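> Pasted the sequence and its predicted model underneath.
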Amino acid sequence: MFKRAKRLVSNFAALLVVTAATTPFAHAENTFSNPPTIAKGPGYTHVVEVSGPHRLVFIAGQLGLTPDGKFAGEPGDFKAQSTQAYQNLKSALDSVGATFADVIKVNHYLTDIRAQLPILRGVRDSFVNTAAPPASTTVEVSRLAADAALFEVEAIVALPPR
């Protein structure tokens, strides 16, 4: 009984190896759309569909900290912090072989949405593909994890399998 099971497992493993070696993997295909029944958002896409074999990468919230652990710019400089946070997001994308074109969802956290949102839009648009921007949520929060933090961004990325 065990010999037969061992032979079946061995044959199955060989089949998997042959199949994996001979089957081309398609890249993840991301479709960005704004249904006509929903008002088009400024700088984001309402629906991002990921199809095909893929891997999802979740990038933790990035603050506007420079590599030495200090906040970018002068105290209270939202543009400097948000630009640095997006630079940090770019570094995280680079670490997994991704670009902003692979980002399918971002979440933004601001401490003063009325004053900061117009600035954020300019910063964001200098990084993302504005023709097919990722799905996005932006909210105001009373405070972030670090007292001097004014902004945080997190992302979900869809990539082809390794």
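On my side now, so go ahead.
> C-alpha only now, for contacts and for neighbours.
Fine.
> Just confirm residue 109 contacts residue 153, I think it does.
Yes. Counting by CA atoms under 8 Å, residue 109 touches residue 153, with 6.4 Å between them.
> contacting residues for the closest residue to residue 66 other than its chain neighbours?
Of all residues not flanking residue 66 in the chain, residue 72 sits nearest, at 5.9 Å (CA to CA, 6 or more residues apart in numbering). Going by CA atoms under 8 Å, 6 or more residues apart in numbering, residue 72 touches 64, 65, 66, 80, 81, 84.
> this is the other structure I want to compare:
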Amino acid sequence: MTVFDNPTTVPAPPPGRYSHVARIELGDKTMLVLSGQVAVDAEGRLVGENDMRAQAEFVMDTIEKILAAHGATLAHVVNIRTFLTDMDRIGEYGEARLPRFTGAPPTSTTVEVSRLFVPGALLEVEVTAVV
């Protein structure tokens, strides 16, 4: 069974466009597939203009809140996909990301893209977790 959800602990996506998370029941395991997250607050404003670290911290906080709403933590993340608008700034992103994964690191893909759907967004991150 698959349930799509938008936890109230994070800003809601635009109505009818997408869900923040798909919760997929797989016997005694649950897989959580999160939509890509960007640094946009509840009023739709970009957080941390031109500040990769601030945007990355906001995105990671949002991901943690979505996971928590489904009984998961970053320790349950098995894959992380990151889209950066400037690969030269990957170190700044890593400063926000790396301290949050204290166990075995998840599988990872990071690519550079020319732009994201929110003007000024420097990164978008999506994760898959298994609980």
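On my side now, so go ahead. Since the structure is predicted, the reported quantities are computational estimates derived from the model, not experimental observations.
> Buried ones among the contacts of residue 72 of structure 1?
64, 65, 80, 81, 84 (16 or more other CA atoms under 10 Å).
> Trace residue 28 of structure 2 over to structure 1, please.
Under the alignment by TM-score structural alignment, residue 28 of structure 2 pairs with residue 53 in structure 1.
> mind listing the helices for structure 2?
52-68, 90-97 (DSSP state H).
> got JSON lines for those helices, with distance to residue 78 of structure 2 too?
Below are the helices of structure 2 laid out as JSON lines (distance: least, CA to CA, whole Å):
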{"stretch": "helix 52-68", "distance to residue 78 of structure 2": "13"}
{"stretch": "helix 90-97", "distance to residue 78 of structure 2": "14"}
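> which one of those helices is the most hemmed in?
Of these, the one with the most neighbours on average (mean count of other CA atoms under 10 Å) is helix 52-68, at a mean of 21.
> Just want the angle from that one to helix 90-97.
In terms of direction (axes from the mean of the first three to the mean of the last three CA atoms, to 10 degrees), helix 52-68 of structure 2 departs from helix 90-97 by 40 degrees.
> For structure 1, which helix extends over the most residues?
helix 2-22.
> contacting residues around that helix?
Residues contacting helix 2-22 of structure 1 (CA under 8 Å, 6+ apart): none.
> by contact count, what packs against the very next helix or strand once past it?
Next along the chain after helix 2-22 of structure 1, taking DSSP states H and E as the criterion, comes strand 29-33. On a contact count with 3 or more CA pairs under 8 Å, 6 or more residues apart in numbering; DSSP states H and E, strand 29-33 of structure 1 meets strand 47-51.
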